[in-house]
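Peer 1: Here you go, sequence then predicted model.
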Amino acid sequence: MAAEPLTTARGRTTARRLLLVLAALLTALLAGAAPASAHAALLRTDPGQGAVVFTAPSKVLLTFSEGVLLSADSVRVLDPSGKQVQQGAAQHAGGATDTATVRLRPDLGNGTYTVAWKAVSADTHPVAGAWTFSVGAPSKTSAAVPEQDAGGGTAGVLYGIGRYLAYGGFALLVGSCAFLSVCWPRGARLRVMRRLAVGGWAAMAAATLALLLLRGPYVNGTGLGGVFDLGAVRSVIDTKPGAALLCRLLLLAAAAVYLSVLFGAEFTRGAWAGRRNLAIGLALGGAVIAVGLAATWSLAEHASVGIQPGVAVPLDVLHLLAMAVWLGGLAALLTALYRTAGIEREAVRRFSRTAFGCVCVLAATGIYQSWRQVGSWHALATTSYGRLLIAKVALVAVVLGAAYVSRRWTGRLADQDVPEEEPEPVAASVEVTSSDPARAAQLARQRAALATARARRRRDADPARAGLRRSVLAEAAVAVLVLAVATALSGTEPGRAVEETATAGATPSAVPASGGPVFATIPFDTGGANGKGTASVHIDPARTGSNELHLTIADQAGNPVDVPEVDLSFTLRSRGVGPLPVKLGHDGTGVWTAPSVQLPMAGQWQLSLTVRTSDIDEVTETKNVAIG
């Protein structure tokens, strides 16, 4: 008899150690996943970063790699003194959701202007940034760019944790309900199994409510002070991600009704004929709720953005449901093996078959999603999304290995009788004639404890069952990490988007391949006295044929200055063209122009700029510019 407690103690110690290691790995994953990576990259701006324009623009235009959601203050323009000079709210240019524009005051003077912007990408992740341009010539500026820690800070960390808890609660709720409805209906009578499903519901509800409150500070980078700002909450609800969170809360209210029926006396203790009809209704209702909950992610995140959204969204819903039924069912099976008196072999086999089907669905939908989100073998190896995907596949392979061991143990299980209900210490049947109620309750608890111990000894008498518990524990432990990596993936920019952005030359000063004015800023240092400065080059329209070029040389303070000599040429290395020298005419202090620069081909031209500040101090700098 002494051996059994020793074995149990060792098993509990092993489980505790595994949980500690798991918690450490999970913390590292969550810490590395926050803040979420930006998914909408700024491709180009008009005016460009560091550009010097000779006529004050009437508006500022930003173009992104995907659609963005704007607020009234998404784009702010500050003059050299720090005053805002934009007129009206930021809007999409011509209705194009991948743009943001705001009108400027018509009386702008010369000097350097600062543009601060923020937006939310179509897959719900916030982006922000700032750049400067100058009218006439660069100048000193006292404009202070507001701190925009969009998606970061304490709010970003808490938002990432909330996302993980929401995914985990969803898996636990859907998986445990599917397990109790399909694989082990008798388990719905056990209090510990009911608590598992209700715990998943509570975790998901609490996480969703927290996400709704944190959404405003997370997007705006305003800190936790705005968590209970009702105006910010109302603004969040008006957006697609906010509406998705609100719909999730409403679906969770329906899920609460579903749980009350699933665990009600009519289903758990009713006649089989009545229970069968009720089970069909519960299955249909539960499936609708589960699909709706999964859709609150699919319709608001990666699947809804990019190529083939009409195919990607339903497949993503299937992927999430398969994940939840498999991983949540695994948690339910682990609970049944460790916390109940026993589970029938047939129930374990049903779950094994169900899990196999889920894995097949996950593999099919996962292959499609990997192609859609990664796009190339190169992106798989070089992007954060690709590396996380490799880690997820490796972890899933480990889970499948443990599942294979579990299937072998399942074949060796011996069937055992499972009690209809867990022993109730207070209501236990005892034959006590003592008039002392406390003594009667004590005896009842003792008998209940003995009954539970006997049931567990019968359960543990089967060595296959003990082996199954260990392998399922290993499966569940790695599954928690799979869920963490999946959460990190949902907050990481897809590899396809990264490569498309890189191909487009996505920097705030990049130029569209189809042509358009080029604004390039080239810092230089000739090494001599007063040898540091900045050259600003403006090429219009930056297309094949004739182009107008303006060059401004400024000192470290941003004031235009003349230099003894400045030369400029273009080379198209991919075609072996050039260098083509540019004849510059002096057009004022620090300003040179070329009215007709002939560039015969489209492509990435290398602009070479030579600046001489004294008889011996000279430097040549290069910069690539796109000519459409």
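Peer 2: Nice, I can see it.
Peer 1: Going by C-alpha atoms from here, please, whenever you check contacts or count neighbours.
Peer 2: Fine.
Peer 1: Thr593 versus Trp605, what's the distance?
Peer 2: According to C-alpha to C-alpha, to the nearest Å, Trp605 and Thr593 sit 19 Å apart.
Peer 1: which of the two has more neighbours?
Peer 2: With neighbours defined as other C-alpha atoms under 10 Å, Trp605 and Thr593 compare such that Trp605 has more, 23 against 20.
Peer 1: Quick check: the closest residue to that one other than its chain neighbours vs Ala535, distance?
Peer 2: Excluding the flanking residues, the one nearest Trp605 by C-alpha to C-alpha, 6 or more residues apart in numbering is Leu572, at 4.7 Å. Using C-alpha to C-alpha, one gets 21 Å for the distance from Leu572 to Ala535.
Peer 1: who has more neighbours, those two?
Peer 2: Counted by other C-alpha under 10 Å, Leu572 and Ala535 do not tie: Ala535 has more neighbours, with 23 against 20.
Peer 1: Use this one as the comparison:
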Amino acid sequence: MRPRVALVAAVAAAALLLPASASAHATLASSTPEVQSSLESPPSEIVLRFDQSVTAVPDAIVVLATDGSVVSGPAASADGGREVRAPVRDDLPRGAYTVRWRALSADGHVVSGVFTLGVGVPAPSPTEAVGASGLTVRDDVARWGSFAALSILLGPLVVLLVVLRGLDPGPRAQRAFYLCAAVGTFAVLNVGIIGFVLRADNALQASFADLLYADLTPFSEKTRFGIAFIVSLVGFGAVAALAILAWAFDIRRLLWGCLALSLVLASGFSLSGHQATEPNSSWLTQSADWLHLVAAAVWAGGVVALALIVWPLAPSLRRTAFLGFSRIAVVLVAVLVLAGTYLSIVRLPEISDLWTTSYGRLLLLKIGVVSLALAWGAVHHAVVRPRLERGRIPAGIGRSLVGESAVAMAVLLVAAVLVNGSPPPVDSGESTSTVPAASG
């Protein structure tokens, strides 16, 4: 094993496997009523219990009705500072309520959080708490980062394991493929963490300092996007371990495990998005969304691998890689178009929604960018491929592949904004989901 790779493997393994040191600040141990609970009658008070003594700051507990009015009284400490209590009006009408809380920990940090309750109704998602903002540009950027990272992980793996199966790309290209697997996996993990924290902060509306010590449990345990985040965090941690082992010991077959597990974990985006939470969602919409995402990620990442790895580092395999991936790309494009068309029909009740709603107009923009990317690929398929089959490699193909890569990443950007957007409402009965979904 190469010394530098061994060092990288050791550091990364330690980061993945060693538990984090226990934090010194207080954490919320439990509450009465419980977080995200549905009550038959209004509670008389809100009780927060911590794992250590805290100081009740002003507005330590504030209960808000949906109109923003405060329905709780002043908070006070109890049980030696391990509890904070606040009375609640005894005439609360049926509806949803938001509990926002803050407390000063013994280490000087302010811990805070938010959760919702339902009186006679199901508790809404914490992302729908009173005072929460909708998704913002930063959420769009984070989602695009996740899509781009997934493409950098999946595309090169498909090129190496499927297109170049049984072939030796050479030591430099091989290292580049291993690097893509490792970097792509860690990018998915880290961008996912950022995206999760941003989504939680939309509801918390906390300062950066308070956000560092905020209680994110309601978001990780009571929302679809939070549950998907936790599963992805564990799953892609395993993918990272496989990628590091493959790189460190030069065991190429371990990358098959990376590819298979990553394809499964990509379903988390579909299971926590609109295709799973809208009233007319079904296993068909979720499956179509997963196929749509995977096809786009493999196509975009595959073009990047051709442009940045094969072309400069494995010139002897240019013809084989281009022709092999071209055949796969035809299938990917077919899946991309068919799944996207089906999802558009499901999400847009009327054809006029294409130009009368923001979601429809964004979809038109996506169609335009996708059309540009497909036209670029069609030129490669119709003009470049025949020449390569005759044994000729036209000049400028490397630069053209870089351009197609940029357009493919633009497709993922528009897709990220579209995924975070809200489609026009449809009337298909009430959703049967038992796990509240993140808004947007």
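Peer 2: It's in. Predicted, not measured: the structure shown is a model, and the values here were computed from it.
Peer 1: Superposing both, give me the TM-score.
Peer 2: In this superposition the chains share a TM-score of 0.65, using TM-score structural alignment, normalised by the length of structure 2; 330 aligned residues with a C-alpha RMSD of 3.8 Å.
Peer 1: can you tell me which residue in structure 1 aligns to Ile328 of structure 2?
Peer 2: Using TM-score structural alignment, the partner of Ile328 of structure 2 in structure 1 is Thr354.
Peer 1: Check which helix or strand its match maps to.
Peer 2: Using DSSP states H and E, Thr354 of structure 1 sits within helix 345-374.
Peer 1: What residues in structure 2 pair up with the very next helix or strand once past that helix?
Peer 2: Following the chain from helix 345-374 of structure 1 toward its C-terminal end, the next helix or strand by DSSP H and E is helix 377-382. Using TM-score structural alignment, helix 377-382 of structure 1 corresponds to residues 351-356 of structure 2.
Peer 1: which of the residues in the matching stretch are buried?
Peer 2: Using 16 or more other C-alpha atoms under 10 Å as the test for burial, stretch 351-356 of structure 2 gives 353-354.
Peer 1: what's the lengthiest helix in structure 2 packed up against?
Peer 2: When structure 2 is scanned for its longest helix (criterion: DSSP state H), the result is helix 171-204. Counting contacts by 3 or more C-alpha pairs under 8 Å, 6 or more residues apart in numbering; DSSP states H and E, helix 171-204 of structure 2 is packed against strand 110-119, helix 137-158, helix 224-249.
Peer 1: want to throw the ones you listed into CSV with distance to Asp289 of structure 2 and mean neighbour count?
Peer 2: Supplementary listing: these in CSV, determined by distance: least, C-alpha to C-alpha, whole Å; neighbours: other C-alpha atoms under 10 Å:
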stretch, distance to Asp289 of structure 2, mean neighbour count
strand 110-119, 30, 24
helix 137-158, 13, 24
helix 224-249, 15, 21
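Peer 1: Tabulate those in JSON lines, adding columns for distance to Ala395 of structure 2.
Peer 2: Written out in JSON lines, the entries for these read as follows (distance: least, C-alpha to C-alpha, whole Å):
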{"stretch": "strand 110-119", "distance to Ala395 of structure 2": "59"}
{"stretch": "helix 137-158", "distance to Ala395 of structure 2": "23"}
{"stretch": "helix 224-249", "distance to Ala395 of structure 2": "33"}
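Peer 1: which stretch among these comes nearest Leu343 of structure 2?
Peer 2: Distances from Leu343 of structure 2 to each of these were compared using C-alpha to C-alpha; the shortest belongs to helix 137-158, at 18.2 Å.
Peer 1: what number of residues lie near Arg458 of structure 1?
Peer 2: Close neighbours of Arg458 of structure 1, defined as other C-alpha under 10 Å, add up to 14.
Peer 1: quick revisit: burial check on the match of Ile328 of structure 2, number of neighbours?
Peer 2: 19.
Peer 1: what's the answer for Leu284 of structure 2, then?
Peer 2: Other residues within reach of Leu284 of structure 2 by the criterion other C-alpha under 10 Å amount to 14.
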